[in-house]
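Trainee: Structural data only, the sequence is not supplied:
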């Protein structure tokens, strides 16, 4: 294999594919990138067996086709150090040589035939959804998706596909976010996508793609890449039971105004007490070292009795950062119970905290 390629083009592809490799064990071939040259294309493959990508770079200068592997971190560090000029990649025996003018690197390779196989779309159902809708919907609920939870399903987002809509759901047990995408579907099914996969999907799901799935794998592909992720088979909690049904109080707040007040409390503490008075809303926070912050918004709340909510600031901030509307709704049953914030298709159930 011998090719010449622009340094910045190669670097961008290697940065993207580095997220898919096994970073824990450098002796594992999954810690390497696989380079395959076919006709005038370079295909860079990366996979840690749970998630993977084939990324294609077209119209490169090819002297000879073939395969190579290289440790993902090592080749990224090398390419970053080079100047913005063409780079030559060449395999000689069991080594990959990287050259640019008077600079040369020599990297050992693994046997490319040992590299993880990429799953096929054969026999898999097609999931008809616009890639930008999928990416945007997942992004809305991503902050609520947990990490390293013993309940494996909570480390991913549920796609609950109905004939009239799709509910995108994420929870870390302290809050639950649900985004509803109104879309007709031929049949009802559900998928649970791991959080790591969702993070990578945000980087590439902005072009027209085809998506295939079965009970274990989701595959997305177009002319520029092929992506796969294993799905989570653990049963997701019944999220509809968590959403409060009996609402006794509803308030409409201006998004920007509420966020500005919240930022003032965030300066000293990550939790706050939200005090509801008849003619104002008071934000109050006390830090562990007894620093205090207080700010208020004058407004008519039309309540018979004053009360307060104790809230983790980040939960409200994540919700507000995920909406575009100028206002949002806060719905309460009892102050000590879970409450609901909502705006258009996004709603988040939040558990109060103890200060």
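Mentor: Nice, I can see it. Just so you know, these numbers come straight off a predicted model, no measurement behind them.

Trainee: only C-alpha atoms for contact and neighbour calcs from this point on.
Mentor: Noted.

Trainee: what ranges do the strands span in the stretch 101-250 of the chain?
Mentor: 103-108, 125-127, 156-161, 165-171, 175-182, 189-194, 210-213, 217-221, 225-230, 249-254 (DSSP state E, counting those that start in this stretch).

Trainee: okay, pairing it with this:
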């Protein structure tokens, strides 16, 4: 194999490959990126046997061939080189020779025949959606995934297809986030559900950008294709709980909150929040929200902000970190907060629609 590429063309690809490749692999080749080159085309593939990323590049090849190169070492070398440096790759037996300006590197490579591709099963559902909307839905729900929970189905994001809509849902048992987006589906059944694992969600947030993407779903695998790169992963083998039972109904009171004012008030209140028990008490009264915090040293903070609220006075306490996540989930200027009583969950949405939706359970004091 022999080819020459500009550093700026390959560096973003290698960055994503290094994230995918396993740093402590059971099989040494899982720490490698597979490079395949022939004709006018190059392909880069990395996998840890749970997720897999394949990126195609239209680029002339001087000599066809393939090999598996240590992903992290190759990325670190290219990252350390000056911008727009031409990189010449040339395999010689079990070595890869890399020339870059006045620098020379020799890396040990493994045969391409040993590379363990992730197995992908036949589709049950396929369709297209907007990449930016899909990424936004992932970002909204990623905030509320559990981490290392014994209930494995919580350590990921539910992807549900119904008709021509796709819904993403995640919960850790204390809060829930949900977002719906249009999806041009080929699904023949009434609905389809699968659970994307945490690592897949975090990698998708890195690689999904704009344009139109195609999703292919089966009972065991998920594949995203944007025309130049293909991401695949295994799914969590579990049934997701009925999230609709968690969505409160009949919350009669609501407050309209300016997002930037809320952000500033939360930042002030958090200064004196307890590290061991991060709780913020929220008091709602006539067009006023008061945030109260307290820590182990008996220090106290109280921050007031003007809101639109004209219902009965109400006190409710939340985990401070989860309350602050509302600022990350919503990018609208105004947020609507629906409440019922002090021991009931609060529902956060944009002003005029219920999409996205964020449910936050109260803390019992």
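Mentor: Arrived safely. Keep in mind that what you see is a predicted model, and the values were worked out from it rather than measured.

Trainee: Any idea what the TM-score is?
Mentor: After superposition, the two chains reach a TM-score of 0.91 (TM-score structural alignment, normalised by the length of the first structure), with 353 aligned residues with a C-alpha RMSD of 2.2 Å.

Trainee: how about JSON lines for the strands of the stretch 101-250 of the first structure, with mean neighbour count and distance to residue 200 of the first structure added?
Mentor: Below are the strands of the stretch 101-250 of the first structure laid out as JSON lines (neighbours: other C-alpha atoms under 10 Å; distance: least, C-alpha to C-alpha, whole Å):
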{"stretch": "strand 103-108", "mean neighbour count": "12", "distance to residue 200 of the first structure": "27"}
{"stretch": "strand 125-127", "mean neighbour count": "15", "distance to residue 200 of the first structure": "19"}
{"stretch": "strand 156-161", "mean neighbour count": "24", "distance to residue 200 of the first structure": "13"}
{"stretch": "strand 165-171", "mean neighbour count": "25", "distance to residue 200 of the first structure": "17"}
{"stretch": "strand 175-182", "mean neighbour count": "22", "distance to residue 200 of the first structure": "20"}
{"stretch": "strand 189-194", "mean neighbour count": "20", "distance to residue 200 of the first structure": "10"}
{"stretch": "strand 210-213", "mean neighbour count": "20", "distance to residue 200 of the first structure": "15"}
{"stretch": "strand 217-221", "mean neighbour count": "22", "distance to residue 200 of the first structure": "12"}
{"stretch": "strand 225-230", "mean neighbour count": "22", "distance to residue 200 of the first structure": "9"}
{"stretch": "strand 249-254", "mean neighbour count": "14", "distance to residue 200 of the first structure": "33"}
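
Trainee: I'd like those strands laid out as a markdown table, including distance to residue 2 of the first structure.
Mentor: Output for the strands of the stretch 101-250 of the first structure, formatted as a markdown table (distance: least, C-alpha to C-alpha, whole Å):
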| stretch | distance to residue 2 of the first structure |
| --- | --- |
| strand 103-108 | 14 |
| strand 125-127 | 37 |
| strand 156-161 | 41 |
| strand 165-171 | 45 |
| strand 175-182 | 47 |
| strand 189-194 | 37 |
| strand 210-213 | 32 |
| strand 217-221 | 27 |
| strand 225-230 | 22 |
| strand 249-254 | 60 |
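
Trainee: Can you check which of the ones you listed gets nearest to residue 47 of the first structure?
Mentor: Among the strands of the stretch 101-250 of the first structure, strand 225-230 comes nearest to residue 47 of the first structure, with 9.0 Å by C-alpha to C-alpha.

Trainee: Where in the second structure does that closest one fall?
Mentor: Counting by TM-score structural alignment, strand 225-230 of the first structure falls onto residues 229-234 of the second structure.

Trainee: That stretch vs the first structure, mean deviation?
Mentor: When the first structure is overlaid, stretch 229-234 of the second structure sits 1.1 Å from its aligned residues on average, using mean C-alpha distance after the TM-score superposition for the first structure.

Trainee: The strands of the stretch 101-250 of the first structure: which one's closest to residue 49 of the first structure?
Mentor: strand 225-230 (8.3 Å).

Trainee: quick check, residue 78 of the first structure in a helix?
Mentor: Yes - Residue 78 of the first structure sits within a helix when classified using DSSP: H, G, I helix; E, B strand; the rest coil.

Trainee: any idea how far the closest residue to it other than its chain neighbours is from residue 116 of the first structure?
Mentor: Closest residue in space to residue 78 of the first structure, ignoring its immediate chain neighbours: residue 105 at 8.0 Å, by C-alpha to C-alpha, 6 or more residues apart in numbering. According to C-alpha to C-alpha, to the nearest Å, residue 105 of the first structure and residue 116 of the first structure sit 26 Å apart.

Trainee: what's around the counterpart of residue 220 of the second structure in the first structure, how many residues?
Mentor: The pairwise alignment with the first structure assigns residue 220 of the second structure to residue 216, based on TM-score structural alignment. Residue 216 of the first structure has 12 neighbours, counted by other C-alpha atoms under 10 Å.

Trainee: mind listing what residue 296 of the first structure touches?
Mentor: 261, 280-283 (C-alpha atoms under 8 Å, 6 or more residues apart in numbering).

Trainee: In the first structure, which residue sits furthest out from the middle?
Mentor: residue 304 (42.6 Å; C-alpha atoms, centre = their mean).

Trainee: among the strands of the stretch 101-250 of the first structure, which is nearest residue 27 of the first structure?
Mentor: strand 103-108 (11.6 Å).

Trainee: Superposed on the second structure, what's the mean shift for that closest one?
Mentor: Strand 103-108 of the first structure sits 1.5 Å off on average (mean C-alpha distance after the TM-score superposition for the first structure).

Trainee: same thing with stretch 191-200 of the first structure?
Mentor: So stretch 191-200 of the first structure averages 1.7 Å relative to the second structure (mean C-alpha distance after the TM-score superposition for the first structure).
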